[in-house]
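K.L.:
Curious how this folds, go ahead:
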Amino acid sequence: MDSKFSHAVLKLLKTLNSVTIAEALERGCQPFYVDNRQFGLIRPDFFNHLREYENIFDVIGENKEDKINEKKPGVHLSSEYKTYSERTSAINSMLKDLREKNVIQALTGWRDENYRMSQRFTDDPVLEIERAGAGLFGFLQYGVHVNGYTREQNGDIWMWIARRSKTKQTFPDMYDNMCAGGLAANLGILECVKKECKEEASVSDEILGKLKFVGTISYFYEDERGLFPECQFVFDLVLPADFKPLNADGEVGSFQKCSVAEVKKLMTEENFKPNCAAVCLDFLIRHGHLNPDTDPNVSFYIEQLHSPLQTYYTR
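P.N.:
Below you'll find the predicted structure:
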């Protein structure tokens, strides 16, 4: 067993699964509800800012009279906002106000890109939220990731690894999958993944015809920006031997073609965006480069790559 690699992977998975619902509630995080259904979790630091917006949010459970209220204890979006557009407007107007006040670090990474919010991916969404604010509410977020690789005549696999631009709002100058991006509110999954491939690596329509959906990874982590339960839709893309990715949107600083051994080495150097390293880990397992005979932790890796997010807020 490669003990250095295994240690790095265990550390990575601990980072990606750094929080649970039970732990968050124990230290004072508040459930967030729309129509008395839980859609997220709010940390105490952000909760203190929400108190300024009593016309938008109702806090249930702090007063004795709340005991007769049918609403569950926690933070509720006001029932005055009944439609998708009304809820979206209320949430984003509040975030814009906080952004102007410059009191929330996460909002300095404003994207002008909305995410849809639902309990499960198959559910109708209840609102849209500016991407930079989704973690403040602990909303379930989705994205797409592409493993771009070539297979040599001798069977060896080489992966294209991106290095993020030094000006990216999040995780600047860190290693990344060849193409990846958040699932914006106005896009379907395949539409999103093709868009990211064209913008980040100039992949042609002909090559994109070989995209293969291979599953998902999911995890729940926390950082200074908030709480992040995330699910990534993962695709493999076999590339021609002479293909060279070319960035077209300024979000990638460079690309490098790596052997499996080189990818594993990069994953031990702590300069890999954590969820992107996890997508590479999933790739290595699926393609037989890790197995339980050579690394007895493989079954644990697989378990930790598939946190059951869609049950978190619906139990």
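K.L.:
Only C-alpha atoms from now on, for both contacts and neighbour counts.
P.N.:
Noted.
K.L.:
quick one: buried residues of the strand or helix carrying S85?
P.N.:
Assigned by DSSP states H and E, S85 belongs to helix 84-101. Within helix 84-101, the residues that qualify as buried are R87, T88, S89, A90, I91, N92, L95, R99, counting by 16 or more other C-alpha atoms under 10 Å.
K.L.:
For those residues, give me JSON lines that also has distance to D242.
P.N.:
As requested, those are exported to JSON lines (distance: C-alpha to C-alpha, whole Å):
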{"residue": "R87", "distance to D242": "49"}
{"residue": "T88", "distance to D242": "46"}
{"residue": "S89", "distance to D242": "48"}
{"residue": "A90", "distance to D242": "50"}
{"residue": "I91", "distance to D242": "47"}
{"residue": "N92", "distance to D242": "45"}
{"residue": "L95", "distance to D242": "46"}
{"residue": "R99", "distance to D242": "45"}
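K.L.:
Closest one of those residues to R37?
P.N.:
R87 (14.2 Å; C-alpha to C-alpha).
K.L.:
Tell me who's in contact with the closest one.
P.N.:
Shown in contact with R87 (C-alpha atoms under 8 Å, 6 or more residues apart in numbering): L77, Y81, V126, L127, E128.
K.L.:
how much space between it and L77?
P.N.:
To L77, R87 is 8 Å away according to C-alpha to C-alpha, to the nearest Å.
K.L.:
Report the contact partners of M94.
P.N.:
Contacts of M94 (C-alpha under 8 Å, 6+ apart): Y53.
K.L.:
Quick check: the gap between it and F137.
P.N.:
Counting by C-alpha to C-alpha, the gap from M94 to F137 is 13 Å.
K.L.:
Now show me the structure for the sequence below, then we'll compare the two:
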Amino acid sequence: MSLVITSLQAKVLRRSLSQVCQPVPTGLRPFKLGDLVLGYLHPMRDAVLSRCWPDLVLHEGAWVWRATDLDVDARSEQIGEAAQRLREVGAIQGWRDERFAGEAPVDDPCTPPGEPLFRLERAAFRFFGLMSRAVHINGFLPGARLVCGRRALSKATDPGRLDNLAAGGLTADESLVDCARRELQEEAGIPMALSHGLQARGALLSRRMEPEGLHHEVLHVFSLTMPSGFVPRNGDGEVSEFLTLDLESLCARLAAGDFSHDAAAVCAWGLLHADALSDLRP
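P.N.:
Now for the predicted structure:
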């Protein structure tokens, strides 16, 4: 028997999905590499950006980085040094010593990614409004029950809110599957033998303004069906507890705003997207 979603539950799920990608707010300054728009910054950042990256040019309302003739490593060094100076004056916080890939823009970032242009500390991506990538895994138990983690109170973003079984940013030069398996092992104690059952379920775009800047991220969705009785265990301190939710409980928590924006959308995507329905047999 397939999962039955009521009209009210479907409305909650669709609302969670519709809210994940908001328009770029008006009034932001484009951040460009030559003619390529890579990100967006608030004009209130003009002064600190001028001090910390004097070679950046403000031209016709956009910050222009004249580094099209450099290779990936040289660009990475330039923008990395600027990010370090911004960190030293407190403009970038939550430094992780992990680098994401900055990509050339493509028509649909949820399809194959754009050409890598540089590598940059992940904490700097929101400051510059750059697009990043992340993996999110919906974990199912028999009976169409979704296993969700609660983010630890020590997390820099969305502390205490509900999340997917595991999720994490895609570091530069890491494959999506390797990232998903790593996050499953670190956050939920899923052994490699079990994570080989991962199923790719497409991708969706997340975009909104946050205090750190523009959050712009492609969420690559995976699903994993776990055996009955399996109990996930966090190993990196980023999850305080795990909850097993049936559809009714899940929708009630989504409606109450208990989930982070991205996790809510990924839950909804996993339940509404046609390719994921094979996971939802009671």
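K.L.:
Helices along structure 1, start to end?
P.N.:
Here structure 1 has its helices, by DSSP state H, at 3-16, 21-26, 44-50, 84-101, 189-201, 205-208, 260-267, 274-286, 298-304.
K.L.:
I217 of structure 1 is nearest to which of the ones you listed?
P.N.:
For the helices of structure 1, the distance to I217 of structure 1 is smallest for helix 274-286, at 7.2 Å, taking C-alpha to C-alpha.
K.L.:
which of the residues in the closest one are buried?
P.N.:
By neighbour count with 16+ other C-alpha under 10 Å, helix 274-286 of structure 1 contains the buried residues P274, N275, C276, A277, A278, V279, C280, L281, D282, F283, L284, I285.
K.L.:
Just give the closest residue to A180 of structure 2, not the sequence neighbours.
P.N.:
V135 (6.0 Å; C-alpha to C-alpha, 6 or more residues apart in numbering).
K.L.:
I'd assumed F222 was in contact with that neighbour.
P.N.:
Yes - V135 of structure 2 lies in contact with F222 (C-alpha atoms under 8 Å); the separation is 7.3 Å.
K.L.:
before we move on, back to that, reformat the helices of structure 1 into CSV and put distance to S118 of structure 1 next to each item.
P.N.:
Output for those, formatted as CSV (distance: least, C-alpha to C-alpha, whole Å):
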stretch, distance to S118 of structure 1
helix 3-16, 22
helix 21-26, 17
helix 44-50, 21
helix 84-101, 11
helix 189-201, 16
helix 205-208, 29
helix 260-267, 33
helix 274-286, 22
helix 298-304, 23
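K.L.:
Of those, which is nearest E222 of structure 1?
P.N.:
Closest of those to E222 of structure 1 is helix 3-16, at 8.0 Å (criterion: C-alpha to C-alpha).
K.L.:
quick one: contacts of that closest one?
P.N.:
219-221, 264-265, 267-268, 274-275, 278, 295, 297, 301, 304-305.
K.L.:
Which residue of structure 2 is paired with A90 of structure 1 in the alignment?
P.N.:
Superposed on structure 2 with TM-score structural alignment, A90 of structure 1 falls opposite Q78.
K.L.:
no wait, A248 of structure 1
P.N.:
That one, A248 of structure 1, aligns with G235 by TM-score structural alignment.
K.L.:
do you know how far that match is from L176 of structure 2?
P.N.:
21 Å.
K.L.:
Please say which of these two ends up with more neighbours.
P.N.:
Comparing G235 of structure 2 with L176 by other C-alpha atoms under 10 Å, the one with more neighbours is L176, at 19 against 14.
K.L.:
What segments of structure 1 are strands?
P.N.:
30-34, 37-42, 57-60, 74-77, 114-117, 127-130, 141-151, 157-164, 175-176, 179-182, 212-223, 226-238, 252-259 (DSSP state E).
K.L.:
So for structure 1, the centremost residue is which one?
P.N.:
In structure 1, the centroid-proximal residue (C-alpha atoms, centre = their mean) is E230; its distance is 4.1 Å.
K.L.:
and that one, what is it in contact with?
P.N.:
L140, Q141, Y142, G143, S218, Y219, F220, L309.
K.L.:
what do we get in structure 2 for it?
P.N.:
Structural correspondence for E230 of structure 1 with respect to structure 2 (TM-score structural alignment): E217.
K.L.:
Roughly how far does that match sit from L146 of structure 2?
P.N.:
If you go by C-alpha to C-alpha, the gap between E217 of structure 2 and L146 of structure 2 works out to 23 Å.
K.L.:
Look up how far F300 of structure 1 lies from D35 of structure 1.
P.N.:
D35 of structure 1 is 37 Å from F300 of structure 1, where distance means C-alpha to C-alpha.
K.L.:
same question but for L41 of structure 1, I mixed them up
P.N.:
Counting by C-alpha to C-alpha, the gap from L41 of structure 1 to F300 of structure 1 is 27 Å.
K.L.:
Compare neighbour counts for those two and give me the winner.
P.N.:
L41 (28 against 12).
K.L.:
which residue packs closest to the residue nearest to the centre of structure 1, ignoring adjacent ones?
P.N.:
Leaving aside its sequence neighbours, E230 of structure 1 sits nearest to Q141 (C-alpha to C-alpha, 6+ apart; 4.8 Å).
K.L.:
Fine, thanks again, bye for now.
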